[in-house]
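S.K.: based on what follows, work out the 3D shape:
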Amino acid sequence: MQLITKDYCMEMTRYNAWQNVQIQAAMQTLGEEGAAADRGGFFGSILGTANHLLWADRIWMHRLADWPDPKGTPKSSTTLCPTVAVWGSERFHTDGLLREWAGRLNNLDLAGELEWTSTDGTRTSRMPRGRVLTHMFNHQTHHRGQIHAMLTAAGCAAPVSDLILMPR
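M.R.: Predicted structure coming up:
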């Protein structure tokens, strides 16, 4: 039985894009300094965490769909985009590509296993594609939750993040 479907992937890429638009708007209210300020998050700042998410989406899509390799490591990912404006442009483009990818999926794309090598080249992993996709979407939600907490602590009106409240 295949639990991950094309419809699930389409819904999650739409949710991701909706969240990222809201995050960019919130980051803009902080300004560049505020977005880049170390707020004690796992990746330091709001912008650093947003950069990590963008990089992670690209590395997973490199593995899943032969997108260009974004290079780097999780640690170096925090400096992917130097400003909120650059991040917003890159994020918008990547979210569009993610939604196009999801729209083209078929059952064969979601079946079988994926094998990849870690970004530092030290280990090879293999697991079912459905589990990898679940991880990718869960990873997005996890780090957006960190961004949400940092935005709230910075006094921003944090984005609405409940999936059930996403506009149709």
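S.K.: only C-alpha atoms from now on, for both contacts and neighbour counts.
M.R.: Noted.
S.K.: report the longest helix in this structure, please.
M.R.: helix 6-36 (DSSP state H).
S.K.: on contacts alone, who are the packing partners of that one?
M.R.: Helix 6-36 sits against helix 46-65, helix 84-104, helix 129-153, with contacts defined as 3 or more C-alpha pairs under 8 Å, 6 or more residues apart in numbering; DSSP states H and E.
S.K.: other residues contacting the shortest one?
M.R.: The contact list for helix 46-65, computed with C-alpha atoms under 8 Å, 6 or more residues apart in numbering, reads 27, 35-39, 41-43, 67-71, 74, 77-81, 83-84, 87, 91, 94, 114, 116, 136, 139-140, 143-144, 146-147, 150-151.
S.K.: and these, which of them are buried?
M.R.: Those of the contacts of helix 46-65 that meet the buried threshold are 27, 35-36, 38-39, 43, 70, 74, 77-81, 83-84, 87, 91, 94, 114, 136, 140, 143-144, 146-147, 150-151, by 16 or more other C-alpha atoms under 10 Å.
S.K.: so F43 sits against S77, correct?
M.R.: No. Counting by C-alpha atoms under 8 Å, F43 sits too far from S77 to count as a contact (9.0 Å).
S.K.: and this one, so I can compare the two:
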Amino acid sequence: MDVLRPYRAMAFNNLWANHRLLSACSALSAAEWVAPRTGFFPSLRATLNHILIIDHFYVDAMEGGTLGPVAWANREPCATLPELQAAQKAMDRRLIAVVEAAAGHDGLERIVSVHRGARIQHERLDRLLLHLFQHQIHHRGQAHAMLSGSSAPPPQLDEFFSVGEAELRAGEFAALGISEARVWGEG
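M.R.: Model (predicted):
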């Protein structure tokens, strides 16, 4: 049994969903990108930058780094959409690499040290991954709702696991350099 399969699939789903969401944002004007919107964060730019900085915080820890709260010192490190697209894609690939590296000796049970400023949290890798995936889905949902009130139609984000929708993903997967076989650990 491939215990990494669900984690690998979620990491690739994260890459794909961020790609789709950020691509949809490319239809926005610069003013719409930063326009005040209803949500936990006040704009699409702020919400999507938040996803990036929290990814940075956790992925760094999962890689053995000690970045800690410095990750969110700049709440919006990417002012433009192209900057954010490039940074998020690179971060998503780092997350995939973390998951794929879990095939090693300690696997998903490896203890990760998360530097939280005044203290260090020790958490299993599988639990941190689940937390991070939930965080990403939560805030992508907020951004998706924000897009509903803009000139750009929000993209479909929940067809990743549907076998019947493989054709939908084929072109996007090719553009991202991934395949169904790699996602599911079948080649």
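S.K.: about what we covered before: select, out of the helices and strands packed on helix 6-36 of the first structure, the one closest to K6 of the first structure.
M.R.: Among those, helix 84-104 comes nearest to K6 of the first structure, with 6.4 Å by C-alpha to C-alpha.
S.K.: buried ones in the longest helix of the first structure?
M.R.: 6, 9-10, 12-20, 23-24, 26-27, 30, 34-36.
S.K.: now do stretch 120-137 of the second structure
M.R.: Residues of stretch 120-137 of the second structure classed as buried by neighbour count (16+ other C-alpha under 10 Å): L125, D126, L128, L129, L132, F133, Q136, I137.
S.K.: aligned counterpart of the third one in the first structure, please.
M.R.: Superposed on the first structure with TM-score structural alignment, L128 of the second structure falls opposite V132.
S.K.: quick one, what contacts that match?
M.R.: By C-alpha under 8 Å, 6+ apart, the contact set of V132 of the first structure is L114.
S.K.: so how far is N20 of the first structure from it?
M.R.: For V132 of the first structure, the distance to N20 of the first structure equals 21 Å [C-alpha to C-alpha, to the nearest Å].
S.K.: same check on A36 of the first structure?
M.R.: Taking C-alpha to C-alpha, one finds A36 of the first structure at 17 Å from N20 of the first structure.
S.K.: what do you get for M150 of the first structure?
M.R.: 15 Å.
S.K.: quick check, G121 of the first structure in a helix?
M.R.: No. Under the criterion used here (DSSP: H, G, I helix; E, B strand; the rest coil), G121 of the first structure is coil, not part of a helix.
S.K.: what about it, distance to M61 of the first structure?
M.R.: 18 Å.
S.K.: higher neighbour count, these two?
M.R.: Per other C-alpha atoms under 10 Å, whichever of G121 of the first structure and M61 has more neighbours is M61, with 21 against 8.
S.K.: separation between the residue sitting furthest away from the middle of the second structure and V59 of the second structure?
M.R.: Residue farthest from the centre of the second structure, counting by C-alpha atoms, centre = their mean, is A118 at 26.5 Å. To V59 of the second structure, A118 of the second structure is 19 Å away according to C-alpha to C-alpha.
S.K.: what do you get for A71 of the second structure?
M.R.: A71 of the second structure is 11 Å from V59 of the second structure, by C-alpha to C-alpha.
S.K.: and for H50 of the second structure?
M.R.: From H50 of the second structure to V59 of the second structure the distance is 14 Å (C-alpha to C-alpha).
S.K.: map L64 of the first structure onto the second structure.
M.R.: By TM-score structural alignment, L64 of the first structure lines up with M62.
S.K.: now do L30 of the first structure
M.R.: With TM-score structural alignment as the criterion, L30 of the first structure matches L28.
S.K.: leaving out sequence neighbours, find the closest residue to that match.
M.R.: Take L28 of the second structure and drop its neighbours on the chain: the residue closest to it by C-alpha to C-alpha, 6 or more residues apart in numbering is A152, 6.1 Å away.
S.K.: correct me if wrong: that neighbour contacts W33.
M.R.: No. The criterion here is C-alpha under 8 Å, and A152 of the second structure misses it with W33 at 10.4 Å.
S.K.: what is in contact with these two at once?
M.R.: Residues touching both A152 of the second structure and W33 (C-alpha under 8 Å, 6+ apart): C25.
S.K.: okay, the spatially closest residue to F137 of the first structure that is not a sequence neighbour and W18 of the first structure: tell me how far apart.
M.R.: Computed as C-alpha to C-alpha, 6+ apart, the closest residue to F137 of the first structure that is not its neighbour in sequence is M12, at 6.7 Å. Relative to W18 of the first structure, M12 of the first structure is positioned 10 Å away (C-alpha to C-alpha).
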